[in-house]
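# predicted model and sequence below, questions to follow.
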Amino acid sequence: MSSPQIVWLRRDLRLADQPAFHAAAKSGPVIPVHVLDDGRAGDHAYGGASRWWLHHSLESLGATLGSHHSRIVLRRGDAPQVLASLAEETGATCIHALRHYEPWWKEAEDELRDALPDGRELCLYDGNYLLPPGSVTTGSGDPYKIYTPFSKAMLERMPPREPLPEPDTIHSPESWPESDALADWSLLPTRPDWAGGMREFWEVGETAACERLNWWADEVASYDNGRNLPSEDMTSRLSPHLHWGEISPAQVWHKLKDKRSEGWRVFAKELIWRDYAQNVIDQFPDYPRDSYRTYDERKLWRNPKMGHLIQSDLERWQRGMTGYPVVDAGMRQLWQTGWMHNRVRMIAASFLVKHLLIDWRFGEQWFWDTLVDADYGNNGVNWQWISGTGVDSNMFVRIMAPLTQSEKFDSAGYIREYVPELAKLSDAEIHDPADSRRGAYPKKMIGHKEARERALAAYAEAKG
């Protein structure tokens, strides 16, 4: 029998179109391994919602591998050291893995190469993005910083490669190394169990991802207009499946590429945005932590760490108690389901950084902890876009009016679902109820006009 092959799994929890699995399965007996390395990512270790999804995704993949008479080996600790030890223990000659572009994973890949015993190698493959980050460049060979020309260049190179099939056969090693029990990792919340809404909202795993894509193929034509209407929620909800690698962007693209609709053309650009975000963090590894543009942050942002009143403002936003119904509906949907409608994400994020003038990084960290699709690149790029601080971003002086947005995009049904205190109000008044009609629902934290004037003044001072 040929030597065992280790497949190092991270955010690539699938068998179809998984180049690392595909190569390993052709080379010898396969030992799939997932290492929970909590310490490596620092302040971007998996948040609560991500840990919930990870548990169920590993559970689902484990069941699929079981149908192939295989399994996942679970280990906890420093990933390079754990994998190097497993290679020595099992006699594996190669560790196969998909490339990841978060700075801690790039560092881990380098450390693993150095830690492997002689005669063993790390084989890396592309497969989490449409094209490898860094491969789409300007005419002078430089990476793109701005989305629009990047998107145009990407479209010229589409479609991506054809997806690989699921391996027909996955041979098992003569003996399996020891594995942790998934339950012992305590990824699921227990005291209290706050995940009931997520269990109702999501189906997790590769099969669920494929079913969702099949459904979306019949609905994508309505995406152009429907994506802006929270009450109709005409979005794919593929983002967590893509983030955790339960389906690949190449699979999605090839499923939809023959569609002839504006909805597909708009959705294609959303897939390209994923690639763009990874290209940004490949150039600027600390982008989700550090503003790209220079200004006096002390004059612009109100720091919750500097006073209990500012901290209280942050907490009211987090709990969905700002007094702006569409903002609060979004924040409550986030807490309940681990996800928020895309249009409302922009409104809620803008409210934090411009109405409340709270540093965008506090929003980035809250979304990191509460989103099931929390992605280091996407999350950082999106927050820096809305805050006007990014390499490619909305201008700070363009301040969203949440009440106008709510009415324009017909959010009444969405508000009724997630802000039940206002459910009996008419469509005409639910977006901005009079104080006498709010009942137990709070008054506005700050008026829109006052917030706008304050934000513009602070920005002018911060720019000098």
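Sure, I can see it. Residues are numbered from 1 along each chain as shown.

# use CA for all of it now, contacts and neighbours both
Fine.

# residues in contact with stretch 88-105: which ones?
3-9, 12, 19-21, 23-24, 40-41, 86-87, 106, 117, 119-128, 177, 278, 281-282, 285-286, 376-377 (C-alpha atoms under 8 Å, 6 or more residues apart in numbering).

# and for stretch 398-414?
Under C-alpha under 8 Å, 6+ apart, the answer for stretch 398-414 is 228-231, 324, 326-327, 329, 347, 350-351, 354, 427, 430-432, 448, 452.

# and the end-to-end length of that stretch?
By C-alpha to C-alpha, to the nearest Å, the extent of stretch 398-414 from end to end equals 25 Å.

# that stretch: which residues count as buried?
399-400, 402-403, 405-407, 409-414 (16 or more other C-alpha atoms under 10 Å).

# my read is that residue 172 contacts residue 25, right?
No: using C-alpha atoms under 8 Å, residue 172 makes no contact with residue 25, being 9.6 Å away.

# if you count contacts, what does the longest strand seen in the chain end up packed against?
Ranked by residue count and defined by DSSP state E, the top strand of the chain is strand 30-36. Contacting strand 30-36 under the criterion 3 or more C-alpha pairs under 8 Å, 6 or more residues apart in numbering; DSSP states H and E are the following elements: strand 5-9, strand 73-76, helix 79-90.

# angle of that strand against strand 5-9?
30 degrees (axes from the mean of the first three to the mean of the last three C-alpha atoms, to 10 degrees).

# can you give me the angle the following helix or strand past strand 30-36 makes with strand 30-36?
Next helix or strand after strand 30-36 toward the C-terminus (DSSP states H and E): helix 48-67. When the same axes, to 10 degrees is applied, the directions of helix 48-67 and strand 30-36 differ by 170 degrees.

# how far does helix 48-67 sit from its chain's centre?
17 Å (C-alpha atoms, centre = their mean, to the nearest Å).

# in that helix, what's buried?
48-62, 64-65.

# so which elements touch the longest helix anywhere in the chain?
Longest helix in the chain, counting residues (DSSP state H): helix 262-283. Here helix 262-283 touches helix 147-156, helix 223-226, helix 249-256, helix 376-387, going by 3+ C-alpha pairs under 8 Å, 6+ apart.

# which residues sit in contact with residue 167?
Residue 167 neighbours (C-alpha under 8 Å, 6+ apart): 15, 16, 21, 22, 25.

# ok, and here's another one to check against it:
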Amino acid sequence: MHDKPIVLWFRNDLRLGDHAALAAAVRTGAPILPLYILDDVSPDCWKMSGASRWWLGESLAALSNDLARSGSPLVLRRGNSETELLRLVEETGAAAVYVTRSYEPWAVVLEQRLKTKLGEANVEFHRFGGRLLREPEDMRNAEGGFYKVYTPFSRAFMKVVVPAKAVRPPERVTSLGHQPKSERLRDWSLHPEKPDWSKGLAAAWQPGEAGARARLSDFVRTALKSYAQDRNDPAKSGTSRLSPHLAFGEITPAACWHAAVHAGGKTNGSDKSVETFLKELLWREFSANLLFHFPELPDKPFRKEFAGFPWRKDAKRLKAWQRGQTGYPIVDAGMRELWTTGYMHNRVRMIAASFLIKHLLIPWQSGEAWFWDTLVDADLANNSASWQWVAGSGADAAPYFRIFNPVLQGEKFDPDGEYVRHWVPELAHLPREIVHAPWKGDADTLAQAGVKLGKSYPNPIVEHGEARARALAGYELIKKSP
């Protein structure tokens, strides 16, 4: 039995099951000191924001309870990760620090620096996988570089990937006899007050490892078999809604992979749906690889020519988009779902993002920042790669000249207007034919539905044809630039 403890540093891995660092620490027989540091310093402008902080508070409470039951309470510290970690190691005489790898630019630099500093103090520093199915260094193309296009990446991945099997949470975690000082979770003010805007979040989600496992189980039992079709219909419960659980590491992508494959083996006819779901996990993987190899992804266009795009600064229209007041019902429904629940249906994310970028010519970074503030599943790699994909500036980008018509998109993916009626209740009584384009209704129809354009619901803030022409002109401009 070892006397010196191991500091088990939790970050985006808030679980006990399938936790390689925890399992390895337990195997040593040493006392384990679980630690979480609320670090708003290292990430700088990408520190965790509102909706994510609410989720973090709930998830840490769940993890703290689970650890207490296992025998080793969670220590909470706040401040710079490096400073707090080194301080705790010194306080406790810890022999090692075990941690799950992270891939954000500041996290990569921090891990390298800690390895050096702890090594100088004769303290071991061990990093483990778990946030991804494979480490970014392991995914190389034929030339030895990293993949810049999703399809060859996913093909190569499917040939070699064998996700790790599940590891049960340890029944007992040996604690340090003398517990170091810990802050109180309630003092961190992660739960919003005055006003408390989190009621919609609490109604929609169950953060924590138990919530993640329940969500995965429910998904593979109910929605997986029709996932390929239903995931594009925002009015249906057709998506997995696992993204925030994955973002906080309450469950691993490997666990999601195995559950889907296992369910597909039992469910006749769901192969296409299983494949589609696995490809979504691989898009998450691809995004993390891009961020790891191109750390400027959240700030700078991957395709350099887009640095010269004629973007517009328009605070008034940006605010209309943020508040779901653009006059385009499918866009407004998505933005209001986001504000209420901290989540937006993925198909609608694409439509809303395209509208901001191509209809309003507002830089993709403005949308990325708003999503970062309001999403419970805010993940730097996913967020930046997806916004760049829509903008046409990314590694594997949608063609810039493909400009969604928000009316046709609404009619295609929400044909009965069910999603719009739910999130834009002032349009609830409009007939199906005009629910995605209220301005096409005659005076009597609008009056019967209680809709007063420009008063109860805004007129479109931009006309689609004009916006499309402006966006294409901007695209032509950068095509011609040297």
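Nice, thanks for sending it over. All values reported here derive from a predicted model rather than from experimental measurement.

# could I get the TM-score for this pair?
Overlay of the two chains. TM-score (TM-score structural alignment, normalised by the length of the first structure): 0.96; 458 aligned residues with a C-alpha RMSD of 1.3 Å.

# can you list the contacts of residue 167 of the first structure in a markdown table and add distance to residue 139 of the first structure, secondary structure and neighbour count?
Formatted as a markdown table, the contacts of residue 167 of the first structure follow (distance: C-alpha to C-alpha, whole Å; DSSP: H, G, I helix; E, B strand; the rest coil; neighbours: other C-alpha atoms under 10 Å):
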| residue | distance to residue 139 of the first structure | secondary structure | neighbour count |
| --- | --- | --- | --- |
| 15 | 37 | coil | 21 |
| 16 | 35 | coil | 18 |
| 21 | 35 | helix | 29 |
| 22 | 34 | helix | 21 |
| 25 | 39 | helix | 23 |
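
# preserved in the second structure, out of those residues?
Retained contacts for the contacts of residue 167 of the first structure in the second structure, judged by both residues aligned by TM-score structural alignment, their matches' C-alpha atoms under 8 Å, are 15, 16, 22, 25.

# would you confirm that the third one contacts residue 168?
No: here residue 22 of the first structure lies out of contact with residue 168, judged by C-alpha under 8 Å, at a distance of 9.5 Å.

# what about residue 282 of the first structure, distance to residue 45 of the first structure?
Residue 282 of the first structure is 19 Å from residue 45 of the first structure, by C-alpha to C-alpha.

# the two: who's more crowded?
Set residue 282 of the first structure next to residue 45 and count neighbours by other C-alpha atoms under 10 Å: residue 282 wins out with 20 against 16.

# ok so, going back, which of the kept ones among the contacts of residue 167 of the first structure sits closest to residue 190 of the first structure?
residue 15 (30.3 Å; C-alpha to C-alpha).

# now check that closest one against the second structure: what is it aligned to?
Aligned counterpart of residue 15 of the first structure in the second structure: residue 16 (TM-score structural alignment).

# ok, its match touching residue 22?
Yes: the pair residue 16 of the second structure and residue 22 qualifies as a contact (C-alpha under 8 Å) at a distance of 7.2 Å.

# who's in contact with the match of residue 15 of the first structure?
Residue 16 of the second structure sits in contact with 22, 63, 66, 67, 168, 169, 170, 209, where contact means C-alpha under 8 Å, 6+ apart.

# what's the answer for residue 78 of the second structure, then?
37, 38, 39, 84, 183.

# just give me the neighbour total for the equivalent of residue 95 of the first structure over in the second structure.
By TM-score structural alignment, residue 95 of the first structure lines up with residue 97 in the second structure. A count of nearby residues for residue 97 of the second structure, using other C-alpha under 10 Å, gives 25.

# confirm residue 97 of the second structure sits in a strand?
Yes: applying DSSP: H, G, I helix; E, B strand; the rest coil, one finds residue 97 of the second structure inside a strand.

# can you tell me how far it is from residue 30 of the second structure?
Residue 97 of the second structure is 12 Å from residue 30 of the second structure, by C-alpha to C-alpha.

# which residues do the two both contact?
Going by C-alpha under 8 Å, 6+ apart, residues that sit against residue 97 of the second structure and also against residue 30 are residue 6.

# pretty sure residue 313 of the second structure is touching residue 362, no?
Yes: the pair residue 313 of the second structure / residue 362 is scored as a contact, 6.2 Å apart, by C-alpha under 8 Å.

# neighbour-wise, which of the two wins?
residue 362 (20 against 13).

# and the more buried one, what's its match in the first structure?
Under TM-score structural alignment, residue 362 of the second structure pairs with residue 358 in the first structure.

# before we move on, what about residue 35 of the second structure?
In the first structure, residue 35 of the second structure lands on residue 33 (TM-score structural alignment).

# for residue 55 of the first structure, see how far away the closest residue to its match other than its chain neighbours is.
Nearest non-adjacent residue to residue 33 of the first structure, counting by C-alpha to C-alpha, 6 or more residues apart in numbering: residue 73, 4.7 Å away. From residue 73 of the first structure over to residue 55 of the first structure the distance is 14 Å, taken as C-alpha to C-alpha.

# likewise residue 47 of the first structure?
12 Å.

# over to residue 159 of the first structure?
From residue 159 of the first structure to residue 55 of the first structure the distance is 33 Å (C-alpha to C-alpha).

# swap in residue 346 of the first structure?
Distance from residue 346 of the first structure to residue 55 of the first structure, by C-alpha to C-alpha: 29 Å.

# same deal with residue 248 of the first structure?
19 Å.

# and what of residue 358 of the first structure?
33 Å.

# residue 110 of the first structure matches what in the second structure?
Using TM-score structural alignment, residue 110 of the first structure sits opposite residue 112 in the second structure.

# ok, now residue 192 of the first structure?
Using TM-score structural alignment, residue 192 of the first structure pairs with residue 195 in the second structure.

# secondary structure element for its match?
Here residue 195 of the second structure is assigned to no helix or strand, by DSSP H and E.

# so what's the aligned partner of residue 221 of the first structure in the second structure closest to, chain neighbours aside?
When the second structure is aligned by TM-score structural alignment, residue 221 of the first structure is paired with residue 225. Excluding the flanking residues, the one nearest residue 225 of the second structure by C-alpha to C-alpha, 6+ apart is residue 270, at 4.7 Å.

# tell me how many other residues surround that neighbour.
20.

# so how far is residue 166 of the second structure from residue 75 of the second structure?
From residue 75 of the second structure to residue 166 of the second structure the distance is 26 Å (C-alpha to C-alpha).

# noted, bye for now.
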